[in-house]
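S.K.: okay, sequence plus prediction incoming.
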Amino acid sequence: MSTDVPHLIMALAERCMPNARLEWGRAMRAEHEQAVLDGRSMSFAMGCLVTAMLEMPRHRAGRFAIAMHALPLGMIVPIAVFHLGCAVSGVRLILSSHDPYSANLAAGGVAGRAASEAYLAAAPALTVLLLLLGLAHLRIAWVMLDGQWRRAGVLWMLAAGLAAAIVAIITAIDSGMRGSAIQVAALAIELVAIPVLATWQRAISTDLMEVR
């Protein structure tokens, strides 16, 4: 197992290098075989990976790889985790019939009590919608990393519909609730990023075909 890890790191380092430096990647792997015999396999592999990663912003395919991984892992997955966490909180509310936000609404007089009752009544539907929205975002991140841009677009439309339903329900309960702006901003970024990344990948593929 310990010998497999450096080889995996070397494979990752080669994937980070541009096609123009494939010969350098092969030479790097040959040197790694000697490093294995010298007992410095891991340090050599890590050095190669760091070097390859530092090269990534300098070539087109590397910049694309950084962008394609940064958006799903840096924004979409955290949003998915947030929605799934809200769904778990909704399940707890349904099971316990007690929620701090509901209690705060109820303390606001007649209008507050009415909003609290509406909030409790809408909790099951909101929980299901939040669960579906979280799962949809996880799937969007997965298909984007896999380069399935058409499927990512379809899933984005599903996520937008779910988000619109959630915002509509929440606004009907209490128009003063916050958080909708963040959801709208995230969906807007995804809407722009999916076709941009798809076009970028097609351009890179075209360049590679011309080189070959």
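M.R.: Structure's in. What do you need? All figures in this text were calculated on a predicted structure; none of them were measured in a lab.

S.K.: switch to C-alpha atoms for all contacts and neighbour counts from now on
M.R.: Noted.

S.K.: which parts of stretch 194-212 are buried?
M.R.: Neighbour counts using 16 or more other CA atoms under 10 Å place 194, 197-198, 200-201 of stretch 194-212 among the buried residues.

S.K.: closest one of those residues to M144?
M.R.: Among these, I194 lies closest to M144 (CA to CA), at 7.7 Å.

S.K.: included below, for side-by-side comparison, is a second structure:
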Amino acid sequence: MEAEFEEAVEDGKPMMFAIGCLVAAWREIGKHSEGRLILANYALALGLLIPMAALQFEQAVGFLSSAAGPPFGMPGAGAGPNLYLIWSQNSAIPILLITWLLLGMAHLCLAWMLVEGDWPRIVKCGTLIGAAMITMSLFMSVLMLDLLPLRAQVAELAIELAAVVSISRWHIRVFADVSREMLAR
């Protein structure tokens, strides 16, 4: 390949050679189980984990800059803020913001680790995400805040967990086959 590249440089077409190599690699990646796994990892990271991180950041920004009064929703339409809880709810705003930002950053880290295939850290990061979501749900329910924004996030988190588990099983299966092939040689 180096000799072919040297010839392409002599002909003045190194970029065309590189593009040809890239096209050939893209045609071949889907033919191998490792290549399909890599593509699935990237698809999960770019299609689910990064949008979930963006959702977490959007929730934090929306929570902070609510134009319709206090930055938290009260259960029950037309009901005003509970005067007995308003101080506690206002005091909880920084903690909830930090938790939402933590969830966003954890999703970005999870996407990065998934692409790298660092499974021990993926498990730790997934545990952090689950614990933060449970903590936020409990904290918001104790403060009698509206849990409606969390419903969609919990459903998406369940889908995310199922996708990561299926990718991990696929990863185990693919690399078990590769190790058997290596032993046969």
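M.R.: On my side now, so go ahead. Note that this is a predicted model, so its numbers are computed, not measured.

S.K.: give me the TM-score for this pair.
M.R.: After superposition, the two chains reach a TM-score (TM-score structural alignment, normalised by the length of the second structure) of 0.77; 175 aligned residues with a CA RMSD of 2.9 Å.

S.K.: and the longest helix for the second structure?
M.R.: Counting residues, the longest helix found in the second structure (DSSP state H) is helix 148-184.

S.K.: possible to save the buried residues of stretch 194-212 of the first structure as a markdown table with distance to S116 of the first structure?
M.R.: Output for those, formatted as a markdown table (distance: CA to CA, whole Å):
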| residue | distance to S116 of the first structure |
| --- | --- |
| I194 | 39 |
| L197 | 43 |
| A198 | 45 |
| W200 | 48 |
| Q201 | 49 |
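
S.K.: out of these, the closest to M209 of the first structure would be?
M.R.: Nearest to M209 of the first structure among those, with distances taken as CA to CA, is Q201, at 12.4 Å.

S.K.: sorry, back to before: could you say what helices and strands the longest helix of the second structure packs with?
M.R.: Under the contact criterion of 3 or more CA pairs under 8 Å, 6 or more residues apart in numbering; DSSP states H and E, helix 148-184 of the second structure touches helix 33-44, helix 119-142.

S.K.: dump the residue contacts of the alignment partner in the first structure of F5 of the second structure.
M.R.: If you follow F5 of the second structure across to the first structure using TM-score structural alignment, you land on H32. H32 of the first structure makes contact with 41, 44-45 under the criterion CA atoms under 8 Å, 6 or more residues apart in numbering.

S.K.: overlap between these and the second structure?
M.R.: When you map the contacts of H32 of the first structure onto the second structure and apply both residues aligned by TM-score structural alignment, their matches' CA atoms under 8 Å, the shared contacts are 41, 44.

S.K.: list just the nearest of the contacts of H32 of the first structure to A125 of the first structure.
M.R.: Nearest member of these to A125 of the first structure, counting by CA to CA, is A45, at 50.8 Å.

S.K.: what about that closest one, how many neighbours?
M.R.: Around A45 of the first structure there are 26 other residues, counting by other CA atoms under 10 Å.

S.K.: same deal with A163 of the second structure?
M.R.: Around A163 of the second structure there are 15 residues (other CA under 10 Å).

S.K.: over to L138 of the first structure?
M.R.: Around L138 of the first structure there are 21 residues (other CA under 10 Å).

S.K.: what residue in the second structure is paired with it?
M.R.: Using TM-score structural alignment to pair residues, one finds that L138 of the first structure aligns to L108 in the second structure.

S.K.: measure the spatially most central residue of the second structure to G130 of the second structure for me?
M.R.: The second structure has L49 as the residue nearest its centroid, 2.1 Å off, counting by CA atoms, centre = their mean. From L49 of the second structure across to G130 of the second structure, the span is 14 Å (CA to CA, to the nearest Å).
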